[in-house]
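Trainee: next come a sequence and a model predicted from it.
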Amino acid sequence: MADAASRLTTLAEDLLGVALPVRIRAWDGSEAGPPDSPVFVLRSRRALRRLLWKPGELGLARAWVAGELEVEGDLYEALDRIATLIWERGADAKDRVPFVRDPALRAAGRELVKIAGPWPPPPPPAEEVRRRTGPLHTKRRDKEAISHHYDVGNDFYALVLGPSMVYSCAYWTEGSTLEEAQRDKLDLICRKLALKEGDRLLDVGCGWGSMAIHAAREYGARVVGVTLSAEQAAFARKRIADEGLTDRIEIRVQDYRDVSDGPYDAISSIGMAEHVGAVRYRDYADDLYALLKPGGRLLNHQISRRPEPDETAYRIDEFIDRYVFPDGELAPVGRTTATLEDAGFEVRDVEAIREHYALTLRQWVANLETHWAEAKRLTSPGRARVWRLYMAASAVSFERNRIGVNQVLAVKTPEDGHSGVPLRPRVWSERADG
């Protein structure tokens, strides 16, 4: 058809009831929409079929991952402009595509279907996780989910994360580099945990060993790190050997639910609790509480979401669930702290660092884009595209306050009530030795 972009824009605006905030370029080379905005390039009718079949984020993601949809211009601005269309018009697809209810708009819907071409839509890109069955958050299912996300390849993660190999929110100051901000985050956690020479630290979800190495090298701690990823464990063990710290650090491929060699003086859980799930979170809190000695501290560093007016309406993000973190769940920070206290912890400090994660993600995206050809070679073009979209969209979500991240310090306070936490709880913001 001639001038597909104008026709698509008009039909989409009729259906959505709002002006499209981005420019469209269709497969015939035609363009329509605001002239000074990012351009969504539909390379084929297949992209349109995906968007019609799964309106919202999943259809958009499938077209993006398959390379049928591109963005020209600032990707962050493009995602920010369409945020209200994908995230903030309701979780139900019928709220975004009203022609399924409104007879006056059915003709526009039929016209879009006609333009898109023959049904059914193309199969999902190969990178998509198939629907899982069985109970959520069993040990087997969690191990499979972790493998999907973390066993992409250590070389790929090194391109994205940089030398620090820390895959969680950094702690920024003006002018700091990513490596400096990640070091400062690890050091802040060690100070909040009041680590000292000889303390036993359990690092739950230890990743590539960065927290374990920092705690052992800088504070003299004896560390056990557990992960479900064999690739992470192998990488961490080599780093630890290269640092000469094998006498202080043990890395296990082990579920945190199987750790039984407490008590520990401190536990760090950094970017791991998002995998636990609502049905297991109280068990998680109980297990960590049991592993601590009286007076021991837990630092729980976890992404949160905004509370829903009706919590029963909460749905896991489809794109994240299908392509990035299968079975991952976010909870409001209030629910997290309440569950920790129900398990017996005394919550002593909550630090919200939402803006820090947006800065971290933008740096990871920059690393990925700098090494784009290598990233595609190490994984696949589709997988590299998944990561670029996931990290850029997550940065926008943090910036828009759709999600946050918090460090919760909790203490297994002894019966005598002496928590050991300083009277002025933020003294850990600077090390005593300067």
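Mentor: Sure thing, it's come through.

Trainee: when you work out contacts or count neighbours from here on, use the C-alpha atoms and nothing else.
Mentor: Will do.

Trainee: wait, Val65 sits on Tyr390?
Mentor: No - using C-alpha atoms under 8 Å, Val65 makes no contact with Tyr390, being 10.6 Å away.

Trainee: which one's more surrounded, those two?
Mentor: Val65 (26 against 18; other C-alpha atoms under 10 Å).

Trainee: now do the contacts for the nearest residue to the more buried one once chain neighbours are set aside.
Mentor: For Val65, ignoring the flanking residues on the chain, the nearest one in space by C-alpha to C-alpha, 6 or more residues apart in numbering is Gly382 at 5.1 Å. Listed by C-alpha atoms under 8 Å, 6 or more residues apart in numbering, the contact set of Gly382 reads 65-67, 125-127, 376.

Trainee: what's the ChimeraX line that selects buried ones from the residues you listed?
Mentor: Restricted to buried positions by 16 or more other C-alpha atoms under 10 Å, the ChimeraX selection for those reads:
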select :65,66,67,125,127,376
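
Trainee: just the contacts of Gly382 now: which is nearest His148?
Mentor: Ranked by distance to His148 (C-alpha to C-alpha), the contacts of Gly382 are led by Glu127 at 9.7 Å.

Trainee: okay, now Pro162: neighbour count?
Mentor: You called it Pro, but residue 162 is Gly. Counted with other C-alpha under 10 Å, Gly162 comes out at 16.

Trainee: from memory Asp155 sits against Arg377, does it?
Mentor: No - with contact defined as C-alpha under 8 Å, Asp155 does not count as touching Arg377 (10.6 Å).

Trainee: please compare the first structure with the one that follows:
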Amino acid sequence: MSTTADRLTTLFTDTLGVELPVRIRAWDGSEAGPPDAPVLALRKRRALRRLLWRPDELGLGRAWVSGDLDVEGDLYDALHRFDRLAAQLSDVKVPVREVLKAAVGLRLAGPPPRPPAEEARAVAGAGSRHSKARDAAAISHHYDVGNRFYELVLGPSMTYSCAYWGADRRPGDLAAAQAAKFDLVCRKLDLKPGQRLLDVGCGWGSMAVHAAREYGVSVTGVTLSKEQAAYGRKRVAEEGLAERVDIRVQDYRDVADGPYDAVSSIGMAEHVGASQYRVYCADLFRLLRPQGRLLNHQIARRPDHRGGNGKREPYHLNKFIAGYVFPDGELAPLAGTAALLEEAGFEVRDVQALREHYALTLREWVANLREHWDEAVRLTSPGRARVWHLYMAASAVSFETNRLGVNQVLAVRPDASGASAMPLVRNY
């Protein structure tokens, strides 16, 4: 007599025509599938009900966040296997009638389960997409979960963007790699003592402190997160930099005290959105003096070459990340970003891809979370910690498989004659 796990693996193989790349453990303890593969543990029948009602990343994410579904073994291995499976299934038409028939046999009928409390449902009620009020609500959902939680995950640098690793990269060197990233940005901007730097999306003040302390510039940092701003101000005071660093809770669209000699935007533009990207570029251009430089450090969505019908929306995040991590976040292709910067009047001078660096950074963050798991759960919730675990591990795999990229784009505002005062060779 076949077990529940046997029935599930057979259903998958027969209806979709591909082998399941992981081992299944059903809620009744039965197992089936490759013996040496990671185990997909369906802890509750409800996990399949969630997937039946939402057969996509959101349904899978809801099952994971609620604890109805888990992975035993190497999570990265499992995610790589699922990524290859998604490529195999990109052109497969799901036989809905067969799936529904199997669902009745497995007693999966009933209304959709309530989504976990960690889902960002309230953001949609905060106004139109990428209005100032809704952007503030989206940022609050992601960042205002407690600075101590971020300290556990990000480490002492409190830097939530891709680090810059040397050729001798060693695990545990995250703080040094983040400092190297900030130094790379400062050198690209050619910062000099006495200059004014605007740091857009300044986070917890890490770039502002580094630039002021190491390069002698005056920095204005803006963020929409009140918790980030409070943390950054305290940090600035402890460093003795209060006269040179001003951390504000302010939308970048409301900054009016230019011109600045340089602008850094590190991991912030992903929140801007396609509808506001021209405004973003125009505002940063307006805030720079002639011959001033912009360093835009931004995740890019790579083209999907895995097949399929080609109807993918290039700016939108997958449904799990949009629902639980970055509400309203949008990823632009690199070419689109460069084109809009040029349209605003910038001259793009240099592009550096850091894709592999972000995969390494994310693995460090996942290791930090796992090391401090119990405290992370206590500070937030079991569901919130699970959101971060899956989001960061899956993102690492997306960078490793070239589904996502991240790039530093150096641009300059030419003066009236068209001159940019850039060196003939890269000197950073």
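Mentor: It's in. Bear in mind the structure is a predicted one, so any value in this text is a computation, not a measurement.

Trainee: so the counterpart of the residue nearest to Val65 of the first structure in the second structure: helix, strand or coil?
Mentor: Aligned by TM-score structural alignment, Gly382 of the first structure pairs with Gly383 of the second structure. Using DSSP: H, G, I helix; E, B strand; the rest coil, the structure places Gly383 of the second structure in helix.

Trainee: of the contacts of Gly382 of the first structure, which belong to strands?
Mentor: Among the contacts of Gly382 of the first structure, no residue falls in strands (DSSP state E).

Trainee: with distance to Thr360 of the first structure added, can I get the contacts of Gly382 of the first structure in CSV?
Mentor: As requested, these are exported to CSV (distance: C-alpha to C-alpha, whole Å):
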residue, distance to Thr360 of the first structure
Val65, 23
Ala66, 26
Gly67, 26
Pro125, 28
Ala126, 28
Glu127, 25
Lys376, 22
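
Trainee: what do we get in the second structure for Pro120 of the first structure?
Mentor: Using TM-score structural alignment, the partner of Pro120 of the first structure in the second structure is Pro111.

Trainee: count of neighbours near its match?
Mentor: 9.

Trainee: can you classify it by secondary structure?
Mentor: Quick answer, by three-state DSSP: Pro111 of the second structure is coil.

Trainee: what do you get for Pro290 of the second structure?
Mentor: strand.

Trainee: what about the counterpart of it in the first structure, distance to Ile267 of the first structure?
Mentor: When the first structure is aligned by TM-score structural alignment, Pro290 of the second structure is paired with Pro294. Between Pro294 of the first structure and Ile267 of the first structure the distance is 13 Å, computed by C-alpha to C-alpha, to the nearest Å.

Trainee: between the two, who's got more neighbours?
Mentor: Between Pro294 of the first structure and Ile267, counted using other C-alpha under 10 Å, Ile267 has the larger neighbour count: 25 against 18.

Trainee: tell me which element the more buried one is part of?
Mentor: Assigned by DSSP states H and E, Ile267 of the first structure belongs to strand 264-270.

Trainee: which part of the second structure matches that strand?
Mentor: With TM-score structural alignment as the criterion, strand 264-270 of the first structure aligns to 260-266.

Trainee: pull the distance from the matching stretch to the chain's centre.
Mentor: 21 Å (C-alpha atoms, centre = their mean, to the nearest Å).

Trainee: show only the entries of the contacts of Gly382 of the first structure found in helices.
Mentor: In this view, the contacts of Gly382 of the first structure that belong to helices under DSSP state H are 65, 376.

Trainee: surely Leu409 of the first structure and Arg348 touch.
Mentor: Yes - counting by C-alpha under 8 Å, Arg348 is a contact partner of Leu409 of the first structure at 5.7 Å.

Trainee: and the helices in the stretch 201-350 of the first structure, which stretches?
Mentor: 210-219, 230-243, 281-291, 318-319, 333-342 (DSSP state H, counting those that start in this stretch).

Trainee: next, Glu351 of the first structure: secondary structure please.
Mentor: From three-state DSSP, the assignment for Glu351 of the first structure is strand.

Trainee: what's the spacing between it and Ala194 of the first structure?
Mentor: 16 Å.

Trainee: of those two, give the one with the bigger neighbour count.
Mentor: Neighbours were counted for Glu351 of the first structure and for Ala194 using other C-alpha under 10 Å; Ala194 has more, 17 against 12.

Trainee: doesn't that one belong to a helix?
Mentor: No - per three-state DSSP, Ala194 of the first structure lies outside any helix segment and is coil.

Trainee: and the aligned residue in the second structure for it, how far is that from Asp183 of the second structure?
Mentor: Aligned by TM-score structural alignment, Ala194 of the first structure pairs with Asp190 of the second structure. Noted for Asp190 of the second structure: a distance of 10 Å to Asp183 of the second structure, by C-alpha to C-alpha.

Trainee: try Val219 of the second structure
Mentor: Taking C-alpha to C-alpha, one finds Val219 of the second structure at 15 Å from Asp183 of the second structure.

Trainee: which of those two has more neighbours?
Mentor: Taking neighbours as other C-alpha under 10 Å, Val219 of the second structure and Asp183 compare with Val219 leading, 28 against 19.

Trainee: and the equivalent of that one over in the first structure, what is it in contact with?
Mentor: Alignment note (TM-score structural alignment): Val219 of the second structure maps to Val223 of the first structure. Shown in contact with Val223 of the first structure (C-alpha under 8 Å, 6+ apart): 200-203, 212, 215-216, 248-250.

Trainee: alright, I will stop here.
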